[in-house]
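Enquirer: starting from these lines, generate the structure:
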Amino acid sequence: MITRQLNFTIISRLLYQRSIRVIKIHSFRNEHHLFDQSTEADNASITRSMLCYLHKNLPYQSLQIFKDTLRMGFSGNVDEVMVALALKACRSELKIGCQVHGYAISSGFVSYTVVANSLMNVYSKNGQLESALCVFESLCYPDVVSWNTILTGFQKSEDVLNFALQMNMNGVRFDPVTYTTILAYCSDHEDFLFGIQLHCLIMKFGLDCEVFVGNALISMYSRWDRLLEARRLFDEMPKKDLVTWNAMISGYTQEGDHGLEAILLFTEMVRGRMELDHISLTSAVSACGHERNLVLGKLIHGLTMKLGYGTDVSVCNVLISTYSKCDVIEDAKLVFQAINKRNVVSWTSMISLNEDDALSLFNDMRLDDVYPNDVTFVGLIYAISVRKLAKEGRTIHGFCIKTGFLSEQNVCNSLITMYAKFESMGDCLKFFEELNCRDITSWNSLISGCAQNGLYQKALQMFLVAVTKSKPNNYTFGSALSAIADAEDISLKYGQRCHSYLIKLGLNTDPIISAALLDMYAKRGSIHESQRVFDDTPRRSQFAWTAIISAYAGHGDYESMIKLFNEMEKDGERPDSVTFLSVLTACSRKGMVEMGRLIFDSMEKRYHIEPSPAHYSCMVDVLGRAGKLEEAREMVRMIPGQPSLSSLQSLFGACQIYGNVEMAEEIAEDLLALEPMESGPYVMISNLYAEKEEWEKVSMIRRIMKNKGVKKEVGFSWVDVGVSSCLHGFSSGDKSHPQSEEIRLIAKCLGSEMKRMSEREEEHLLMLGNLSNNTTDRTKVDIVKKQASTYEEIEAEHEKDQRLAMAKRCSDEGVKAGAKAAVVATIATAIPTLASVRFLPWAKAHLNHTAQALIISTVAGAAYFIVADKTVLATARKNSFNQANTNREA
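Expert: Here you go, the predicted model:
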């Protein structure tokens, strides 16, 4: 009987050994069957079986063997190694781990260091760090593995570093695992010096030849953007594994500026016949997305299919992102459909990619039992904001409240931006005030929203508060400078103060800041300051080049603009759509038709940039100003979708100039159909009929405007007075200024005095004999007389309710009131009033009839506020004083 039992034990052992070979060829069918049939088993066979299952990543089967060992009465054969393996098998099962912990305590195995280490690993992996520390403190002689196990359980880098210092103080010598763990947590720039010290210790003890230590060092330097040091370590490593290559390629793709280096390294990896995994492929695909290299991205996509990663969710997610960056939406959708089990990243990528179908995709995501995260809501809110779906936006806001996502700061910031996009600044400000926590992005969103909606004073006010409440960044200053640039009622002195503060903080050379400063100075008329900022920028980004080109284009210096455009190409910066828009606008104003055609054609052929409706509008203006009306009309038909308002207005203006009434009437119908509630098209059509002296049609247009409730927008002009940064705004019919009566009287007297001076100028020219022989000079005098007369007619008509006619709007020419005030203020400051009157022939050539009257009236107003001919001003003051006394006596 004993012999038979012994023989069965030997056979069972042999069968266990055979089962190990079966396991190695991926077959586990008979393992439990053999174990159940055995009546006795030794420690070695049980341990080997548990190890085999763990090596094949089958922890539940390994745990089942331990459980069956106890159930079948083999508890006497259980040792500390089996308990440790059982704890390793239940790393993701905290409840079972606690049960094994209880068994270890009852059986006395908890005092073994190997068991305690496995037990700490279970607790730390499941977020129970306090329980792990309790086990650690119960150890009499913790080894280096015990310390390393606790190190891996910390979440914050400062806790890891402090525990490592405590470990060193206790005389525990670091091993490669210790260094690897600590280096993984040295991610912040504040830990840079500590990481350098660790690197020195690694070299001192000769551990830099360890592959996984070198991998950790490469990852650490990559996180700090020290890619030169990382590459040097990579090249010096005597032995590299797959993780080494992945770490270096991932380091290149983290910042997005070294995509080409990542692609070259991946190519070298493939040529060396290195093994590739999903991390290698995702890094390479991500690099193609950064470089916008669609061809190479598709090649790597084919490689992923060949290697069997075509449906891997992590690889597919990066492929979707790459195709979206390359504007290949259909391919991104195909990749999304190929994913077997989509996760939250997959759905979020598609929601961010498909603005039109974002809501339906979000509903499909919920039906697929995938719970959204904060990034999902950010993408969804952005899609709703772009489409301006106010009702759906408020619904998503309520859903965020219900699901508790308002605790996420980025979701709150997206909601601020959303309400600003909806032009609902009341809701935007209310929501901002209700926030419990505001970061600098919250302030940036609010400042930018106020600036976009024309609340420039509010934007400046919020900026001043943000500087005191939070630490401003480049986007904060960029939004504030944008508000100052576009605001006519904010003094340039605020922009100069902001510039000084940026220099103090050392942010003036930032690419975003320098571009914003360039734009601000250019829009406020200081092109020389814009050039100085550009010259002081050490690293000229695409934004800086575009800003300085736009600045010179806006100031009419087209030669400098074209020169800078050519220098931009030589400097290696690719122009974007905004750059081309500025250049085409300059070509339009300068009348450079052939240059405009070449630049427009090069957008698609050379730079692969699809022209937008704005680019087509510029080309329509280029052709229209040159009298090529049929070509301009054909260009309007080429605009994708519906023709824009600006393109039709440009063509209409060209038809007016060149007398093509038939085409103008066709364009007029399109304008009214496109914008039935805008005053601009009605005014343009009315002026067209007025030039043809068809007064009945003029009256009809005015009646239509009145019946539809279309009102012409009131324009404003601003004058900066003194050094107090105080600006005075003027509009037609406004009597709010405290000195309005005095201004009106002085303006009236100045008009009479200017008329008298123009008559003197005419007599002077007649005495010189210029009028009889020179038609141009005669025309100049007629223009001067006409302007003065026109001004008196306007002044007489609005004598009762107009303080100053300097805000008369010139909508026909599209001249902004602020720009007109700046021009006139410059003239009035730089030259005497008589020279200002001589300036009127230029106004006749560039402005319409109403604008000419504005020039005269604004010069008169500027004389009161800034500098004018002292004799004229004294006479005007004297006459206005006498007129005021007469009115008082009456």
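
Enquirer: can we go C-alpha only for contacts and neighbour counts from here?
Expert: OK.

Enquirer: can you give me the buried ones in stretch 52-67?
Expert: 52-54, 59-63, 65-66 (16 or more other C-alpha atoms under 10 Å).

Enquirer: hmm, L840 and I783 touching each other?
Expert: Yes: using C-alpha atoms under 8 Å, I783 is in contact with L840, at 7.3 Å.

Enquirer: elements contacting the helix or strand containing F881?
Expert: Secondary-structure assignment from DSSP states H and E places F881 in helix 870-889. When contacts are defined as 3 or more C-alpha pairs under 8 Å, 6 or more residues apart in numbering; DSSP states H and E, helix 870-889 packs onto helix 740-768.

Enquirer: the helix it packs on to helix 870-889, inter-axis angle?
Expert: 130 degrees (axes from the mean of the first three to the mean of the last three C-alpha atoms, to 10 degrees).

Enquirer: second input sequence below; structure requested for side-by-side comparison:
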Amino acid sequence: MVRVLSRHLIKLNLSNLSRHYHSNHLQLQQQHNLSLPGSLSLFEYQRQQLQLLEAQLIYVLDRCNNLAQLKQTHAQLLRKYLDQSSFVLTKFIRVSTKLNVSIGLYPRLVFDQVRYPNPFLWTALIRGYSILGPFDESVVVYNCMRRGGIRPMSFTFSALFKACSGLFNVGLGRQLHAQVVWIGGYHDDLYVSNTLIDMYVKCGFLECGRRVFDEMGERDAISWTSLIVAYTKSRDMEAAAELFDGLPDKDMVAWTAMVTGYAQNAKPKEALKLFESMQDAGVNTDEVTLVGVMSACAQLGAGKYARWIRDVAEKAGLSPARNVVVGSALIDMYSKCGSLEEAYRVFQMMEVRNVYSYSAMIVGFAMHGRVNEAMSLFYEMGQTDIKPNKVTFIGVLTACSHTGIVQQGRQIFSNMDKDYGVAPSADHYACMVDLLGRAGHLEEAYELVKTMSVEPHGGVWGALLGACRIYKNPEMAEVAAKHLFELDPNDIGNYVLLSNIYALAGKWDDVSRIRKLIRTRGLKKNPGCSLVEAKDGVIHEFFAGDMTHPKSKEIKEALEELLQTLRLEGYKPILSSVVHNLSDEEKERLLKTHSEKLALVFGLLTTSPGSVITIVKNLRICEDCHIVICGASKVTGREIVVRDNMRFHHFHDGVCSCGDFW
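Expert: Take a look at the predicted model:
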């Protein structure tokens, strides 16, 4: 300040300054709160004038909205001889960063002209690089700062740790962590500790972040929430729940992190339960929270929860009609809960639509086998300014696959890049392989895989393997399975599917070989599981072969009665649905305990006559269960909706919406 002031005094006409001082002394006192007893020295007056000038420039900088205005202000700064003022230039660089002005060009040139930058100015430059990049340049600047004998501030380290996060360089972060300890004074700083935790977490070193957290003398909501988010992301929900329970003051961010974490880690029941507690605690809800809880509801396929969440959104002022994020998520939720008509009503009422809302509705139509509606909406989208994205085409190609519309699917796939600028990804190839394979074009599907423009992933080979099951082609199945075993050796589903294909072909030696391989690798098969909603809205879970439900006796009796009725209608068990080398009697016994049959009968026993029964299954519905549920819809007069891991089946009056093509 003394150097700047001395230089500034030389430039002034001292006699004019003296006259200006005496004439404006009272005005300065009143307007700028500079009242001092007695008369001020000329030096003191000049110091205060300098402060006023700096304050004026800070005010102007705060209101700069673009680079042109920033340059005009810089010109003023030069004209007023404040090109050495670290105070003003710190603000200049921070505003440059906010306006996304490349730090390495204009702001860096301004900085380099300052002979004695203070720690604030150094930190502003470091921070600029840590936000806009190049990130490693922030460390270079820090080294220059230290060589100049300048002591860093807490904000210096916060910016540096942010740069390390951007670089994903935990080694550099650890060196800077050591600097914090060695320099001293900042290790207990809350802001430094929080950014240090964030750095370790983003670099994947959760335990290091947890140790920093445990050593903190003071913690705030950011400290707790950073770790909660990181344990949710690493799928360690138990550790995340432990942290969440210990959080003294739980804000919306912390609640949302947990709700979303449960939803993303396939724990929808826990997500919904926690969201209910969040509502009871009176915590505000935003669109991020709602998207997370809608995802959980979609996983369960629970209509009761869907209606409740819709009400919460409306009460929170987040109407799907006006909020495109909530509206799109609601479309997805209703579609996956089996309420396709309600999903379409939400779509129609939306005042603003984007590619996500269109894509969600197209995917919804596709999973329900409504190919005409999906195509119609796709072409309607083409009449707007909204361009389809990758998800849109996945929805359209899936619709074609579920209804066997091969030629139209081929045309859309070939025109994706040419007409819409969307290059096919491995996911789009998987849709096409599925479409061709389901329609019986196995050789064409295999040729498409061999000529792909991108590397095929597990979804591509899995689609081919699934087609081999439908058309009983063990030779091609072996090719697809070989690639799948290399890509994901621990996915038991691929081994089971190949084993089933061998079983359908009567190759029991190969079945034994695959099952031995499963045992050798210690893989565990996921049991068939079906969810159904009772009249009171409670979700009941049934597992294949598990008769421990409180109503198991009633379910068994009612199932026998239903099957007897269906036998009179011509039903015969599809014994090939059991892929074990057992007697026919034993196979029939196993078929009776498939989870979807148990869920169906429970639904018939516990829901109101005439109401829709919705079942959600984790695996593909077997052929025998499909026939039984189809027959049940006729003899009971009930509409039955089954969502398996591939699509929706709507059974009504003995007919399924899939047309027996699934």
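
Enquirer: the stretch 251-400 of the first structure: helices as residue ranges?
Expert: In the stretch 251-400 of the first structure, helices defined by DSSP state H, counting those that start in this stretch lie at 259-271, 278-291, 294-306, 313-325, 329-338, 344-353, 358-367, 374-387, 390-403, listed in chain order.

Enquirer: how about the ones you listed in CSV, adding mean neighbour count?
Expert: Shown next, in CSV, are the helices of the stretch 251-400 of the first structure (neighbours: other C-alpha atoms under 10 Å):
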stretch, mean neighbour count
helix 259-271, 17
helix 278-291, 24
helix 294-306, 16
helix 313-325, 24
helix 329-338, 17
helix 344-353, 22
helix 358-367, 16
helix 374-387, 21
helix 390-403, 14
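
Enquirer: tabulate the ones you listed (a markdown table), appending distance to Y185 of the first structure.
Expert: Listed next are those as a markdown table, based on distance: least, C-alpha to C-alpha, whole Å:
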| stretch | distance to Y185 of the first structure |
| --- | --- |
| helix 259-271 | 24 |
| helix 278-291 | 20 |
| helix 294-306 | 31 |
| helix 313-325 | 24 |
| helix 329-338 | 34 |
| helix 344-353 | 25 |
| helix 358-367 | 34 |
| helix 374-387 | 24 |
| helix 390-403 | 32 |
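
Enquirer: now for those, which one comes closest to G659 of the first structure?
Expert: helix 374-387 (40.0 Å; C-alpha to C-alpha).

Enquirer: and the contacts of that closest one?
Expert: Residues outside helix 374-387 of the first structure that contact it (C-alpha atoms under 8 Å, 6 or more residues apart in numbering): 344, 347-348, 351-352, 354-356, 358-359, 362, 390, 392-393, 396, 405, 408, 410-411, 414-415, 417-419, 421-422.

Enquirer: how about the strands in the first structure?
Expert: For the first structure, applying DSSP state E gives strands covering 716-721, 726-731.

Enquirer: pipe the ones you listed into a markdown table and attach distance to D79 of the first structure and mean neighbour count per row.
Expert: As requested, these are exported to a markdown table (distance: least, C-alpha to C-alpha, whole Å; neighbours: other C-alpha atoms under 10 Å):
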| stretch | distance to D79 of the first structure | mean neighbour count |
| --- | --- | --- |
| strand 716-721 | 90 | 21 |
| strand 726-731 | 87 | 18 |
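
Enquirer: make CSV out of those and add distance to I743 of the first structure.
Expert: Converted to CSV, the strands of the first structure look like this (distance: least, C-alpha to C-alpha, whole Å):
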stretch, distance to I743 of the first structure
strand 716-721, 13
strand 726-731, 11
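
Enquirer: out of those, which gets nearest to S124 of the first structure?
Expert: strand 726-731 (63.8 Å).

Enquirer: by contact count, what packs against that closest one?
Expert: Using 3+ C-alpha pairs under 8 Å, 6+ apart, strand 726-731 of the first structure sits against strand 716-721.

Enquirer: against the second structure, where does the strand it packs on fall?
Expert: Residues 529-534 of the second structure are the counterpart of strand 716-721 of the first structure, counting by TM-score structural alignment.

Enquirer: now do that stretch: distance to the chain's middle.
Expert: 26 Å (C-alpha atoms, centre = their mean, to the nearest Å).

Enquirer: same check, this time on stretch 95-110 of the first structure
Expert: For stretch 95-110 of the first structure, the distance to the chain centre is 54 Å (C-alpha atoms, centre = their mean).

Enquirer: sorry, back to before: just the ones of the buried residues of stretch 52-67 of the first structure in helices?
Expert: If you go by DSSP state H, these have 52-54, 59-63, 65-66 in helices.

Enquirer: okay, the residues you listed in JSON lines with distance to Q852 of the first structure next?
Expert: As requested, those are exported to JSON lines (distance: C-alpha to C-alpha, whole Å):
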{"residue": "C52", "distance to Q852 of the first structure": "94"}
{"residue": "Y53", "distance to Q852 of the first structure": "92"}
{"residue": "L54", "distance to Q852 of the first structure": "89"}
{"residue": "P59", "distance to Q852 of the first structure": "88"}
{"residue": "Y60", "distance to Q852 of the first structure": "89"}
{"residue": "Q61", "distance to Q852 of the first structure": "92"}
{"residue": "S62", "distance to Q852 of the first structure": "93"}
{"residue": "L63", "distance to Q852 of the first structure": "93"}
{"residue": "I65", "distance to Q852 of the first structure": "98"}
{"residue": "F66", "distance to Q852 of the first structure": "98"}
